[in-house]
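# missing the sequence, but the structure's below:
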């Protein structure tokens, strides 16, 4: 019995046929493989490749085609339509949100590239429905609203619909989405409706974006898959047809036609899983309920990296204990659109068999990134060409057979040695970057350029070039397994955690069997437990993945046509089935981002608009401030991305007033200043997006209760993270300015960390509001700490996504006790990072040109530990120093001051609390480097801040420390915001003297000109 795998690339279509009864033999059951050019219509190339391997396999069994159990195809065709913004293959999409009063503040398509939005935007509709994080309905579905929505979609001549319900992926089985879909189809059966719960996990905007892309490509996917089926019928293959998914598992053809987005990244994944199979390392480890796929115990079992070396690039991916590639963290951009579906994390470097070898004036040798690519046989010296390539160097060293070795005999030995040394260094560096644990590394080499590896690599225990390595992608498609996944949020208080996990595992196993897996082969390969921030009921997101081999049909013949994904009686599709009729339309601004306005300006000469001592905020300013607030977030404060989109939307659509910033000194002492910020769990706030009225409702309630007629300005509670930008929409709503400053100078986990309250000014009355119009008031409490506890209790009832608005204070208090110029500080920090990235200059040097501070450590994350205590995410991160080959010049300079190559441990309570020297096991040596209230920020290689929830093994990071405002250095300040305020029995350790941030208003105002 046989399985056929096909991988359709941009250049070649590969195919392989495997005998499943011989998978455990040395040849891994591969009977034949072939590589042929990808055809313009795709399907004829697939048919030709399958026909070729059927002929080459030399099987003498009568009617071999009846014994083919399945055909699996991996293709990049669907994602290419998005990247190319091909309007022939993309449809307009109407977005229907089931959200009740929520989510209005960030409309659909907010962060789409200009060209794709022009092609796809078919309107937005907001209906009742959706769930709270604990399973309560936000609002019941409204049949009259649904009918009116269908009428509006019809009138807009749109047939594709993305249906997105708040928290639809979590434990509700898409109840509202599926019910709404049935009601819509009952009114108009011609609609193509995609429900988001089948597309991605929580994170509404990113899941919605993926759902939109899926709906837009739906018609093309159906035509293409019909073409695949037609090709199989022409070959007289009646077995089930599957497509390979982004995570390396199978999806039957009919389901793939409804969810083509799940196949976008199948090509790289096929290569990785195929390589592991060919090397005999494909046996997934079964995890116990006590283990997590991210745990050290699980990752020690497998430490396999696949290194795919082609003609121009080397792609590296880590295989997890499950046997599947490590998935990219957080969000992935596809065609410039930020999405939530999983894709393998692949790091590429400019090293391949065709990489050019060059030298500078001093004789230093460089390898790549320029390459002769597919012209290797014409341009490389071993083939008589004029260009010295990486392949030439290896052949000249006598370590490989390629072309005519005599043609490189004249290459200087010093060049050969230097070239080989550089190749080795590049490979070792990228391998180190992709390690998933400290366990020994086993590298699997695939691709035609794998001949570049001629000797042992440092820190690599074993290096293997599997058999049939040149067909690894097609083999990976042929042997792909079936998965089932459960993604739920459970309240663990009062429950048996092991019983909850066991139930989730049983559901995941059942889902895998339902998708076609053999019941006796299903294994649990991933158990992730992710505690939610800022909750006290042990709310935990649980993700369980089960995987098993594809079941063999019970009948002896695979041609019965009743198996999952069997070929149906589709009308034969002739010609190019991959696009609708008509000329291809090229959209010039297809990839122009709407969320990165700074790309359109020269930041070195850009000047903010400052008139009459007022800074009028632009789209560019917002983007720079968003980066800066991330750095000032010190690990917490939540991401700034959503707040950036909210601000951009207001600027583009027009608010009630101008978005503007003033210095505190412009206010009269008696002017009242309002407060309002987001309060709850980021995991809720990023899914149940705000309506935009929560903060204003809270302020209006306080004004009514306190008899206040008007406010003179608004001040943000904390400049760190997303809340650092939350005041901009509020200022626009009331047409009042935002004060250049905040109440912390950073991020802290509680409201009582605001400096005004630290120094005795009242926080109450305080209002907590939601989008339903619910308002909870704390009129008085004996301490600010008590206010915080009361607010936390009410926040749980309101769904953990609220706005908190505390008592307005007089401007005289703000002038004395707020941290000044922090919006300016965020702007300067953001500008420094963006300019350094563009000019490829030292990022930390640029940061410290704007803000005092110093580099505390440069290294990589080798361990992250998390727990939840008192509603806060507690934990620590352990950092190891980089080796010389892993560092660029700036990192070598930064790390030269790190004595004895020590490690560093950084505990956190949402925000980073202190940094201390440690040994390799994370045991502190007693040397504290920096503590709160001074700012500790962890930056990625692009200069963007990494929050405590985003920490993971293998990230290369730089830790910086910045002095806090003197208000935090007094006895009162240290009691609340210093180590003692977090129960730490360590002294305050600072990183230098505070220097007031520069003011954008003063630097760019009329007086400065």
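Arrived safely, thanks for sending. Here the structure is a predicted model, which is why all the values come from computation and not from measurement.
# Only C-alpha atoms from now on, for both contacts and neighbour counts.
Fine.
# what about the strands in the stretch 751-900 of the chain?
766-769, 775-778, 801-805, 809-810, 819-820, 854-869, 872-881 (DSSP state E, counting those that start in this stretch).
# ok, second structure coming up, stack it against the first:
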């Protein structure tokens, strides 16, 4: 049996085929197209043709895509969202969409309502929800919004009100209507959790188009009766149905695919990974085989959120980065020729000096026609390498948790531009097939489930709380497509809430399992 993995990057769309032993059968790269879909179809068709495998033996297909990220950044293809916040009048001073870019508010209609409901920080009732108030609001919004985001005050402690409002929406609009509940998406912190929930609701059309398009592309190539998964941003996979509920979890899945792929290829579970593409380099940290999660709020499209995101630093340095020498100063990037490197780089007959040209000139890479860069002064080329080394060293320092030199695993199609010596780096591991680590990471990933809630240990003992959180995380993993018999606990995070009189703790539990 075979697996197909496709990862859409900013420059290239990579496709690979793995056999039942997770060994690489074949890999291809195609330029990422403006519409994304064409690049996916091209790579899929190319890898199937060149690998020449029996299509009836393809059992799984995985896709890592940037479409949800692009939709938010570009303000395109987003649904009209209605926002229901359960917390009036307690939260009236800071309404929804506060500090949002005006163009984004206009795109999503900006419809919101503050209604009765919510809880106190210790789980005590703030106010009961008013079903008549909700139903009158839904009658007013009918045909004006395409999705609804529900946010309850301290719903991370108790979310029964959010679920009740969700049921009322489904009674009024039908069970196929898109509803996002904040307690299932974000962490503690009302505004950031609300923002993440609104964005999740806004992505319903994008994820529908993406999943349908991928399924149709597979069928068009004669691949039928195949399990289809999308990559999520913790280095694991999720089923199509789960992705439709939580499309926001696909954001930043590209770098995490590369990190997981690097871990598999290098057979290392704890290290730092640098994934160098055509335009950017992503730096992340592996902890026990999975990407380290960010502990701070993350901005997406200038909107502050607090949902689960990988701890990644991106720098404008890649194989297509443009090299300039102006006023005695050498710069590399952040602008890049991107997927046009095969036309514009000097070694390919173009007229733009890129980081790849420098690598070829110094003998670090063998591609194109090296005679076309022989005129570049070797001393100048070494200076450019020094600038590249400095850019990477500064980024690595930001990811370190100690002053000690670190080991890095180097992957990505543009990794040839990285020098062999970098300040603060003890060892650089280069792996075979590292150029398609992202697609490999997408293909070998497991299914995860995560649950986060504030528990009050004085009311519910710690062991009982841990068991409850793990059971709910397992349930999420099964919904996402995991085989329940293979699920195991991989991470527990406990953060006591300061000044709480009853020993309240934010508990986050993560489990992983094999595909069902």
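Yep, that arrived. The model shown is predicted, which means the values in this text are computed figures rather than measured ones.
# could I get the strands of the stretch 751-900 of the first structure as a markdown table with mean neighbour count and distance to residue 646 of the first structure?
As requested, the strands of the stretch 751-900 of the first structure are exported to a markdown table (neighbours: other Cα atoms under 10 Å; distance: least, Cα to Cα, whole Å):
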| stretch | mean neighbour count | distance to residue 646 of the first structure |
| --- | --- | --- |
| strand 766-769 | 27 | 19 |
| strand 775-778 | 19 | 23 |
| strand 801-805 | 28 | 15 |
| strand 809-810 | 20 | 26 |
| strand 819-820 | 26 | 24 |
| strand 854-869 | 21 | 30 |
| strand 872-881 | 23 | 27 |
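# could those strands go into TSV alongside distance to residue 957 of the first structure?
Formatted as TSV, these follow (distance: least, Cα to Cα, whole Å):
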stretch	distance to residue 957 of the first structure
strand 766-769	37
strand 775-778	42
strand 801-805	31
strand 809-810	40
strand 819-820	28
strand 854-869	6
strand 872-881	9
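# my read: residue 203 of the second structure touches residue 248, true?
Yes - contact criterion Cα atoms under 8 Å: residue 203 of the second structure and residue 248 qualify, at 7.2 Å.
# out of the strands of the stretch 751-900 of the first structure, nearest to residue 305 of the first structure?
strand 854-869 (16.8 Å; Cα to Cα).
# Which strands or helices does the closest one pack on?
Applying 3 or more Cα pairs under 8 Å, 6 or more residues apart in numbering; DSSP states H and E, one finds that strand 854-869 of the first structure contacts strand 872-881, helix 889-895, strand 956-962.
# The second structure: matching residues for the last one?
Residue correspondence for strand 956-962 of the first structure in the second structure, counting by TM-score structural alignment: none.
# go on, the first one?
Mapping strand 872-881 of the first structure onto the second structure (TM-score structural alignment) gives no aligned residues.
# Report the distance from that strand to the chain centre.
In this view, strand 872-881 of the first structure has its centroid 20 Å away from the chain centroid, taken as Cα atoms, centre = their mean, to the nearest Å.
# Run through the neighbouring helices and strands of it.
strand 854-869, strand 903-909.
# Would you reformat the ones you listed as JSON lines and include distance to residue 660 of the first structure?
Output for those, formatted as JSON lines (distance: least, Cα to Cα, whole Å):
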{"stretch": "strand 854-869", "distance to residue 660 of the first structure": "32"}
{"stretch": "strand 903-909", "distance to residue 660 of the first structure": "33"}
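# Brilliant, that's me finished.
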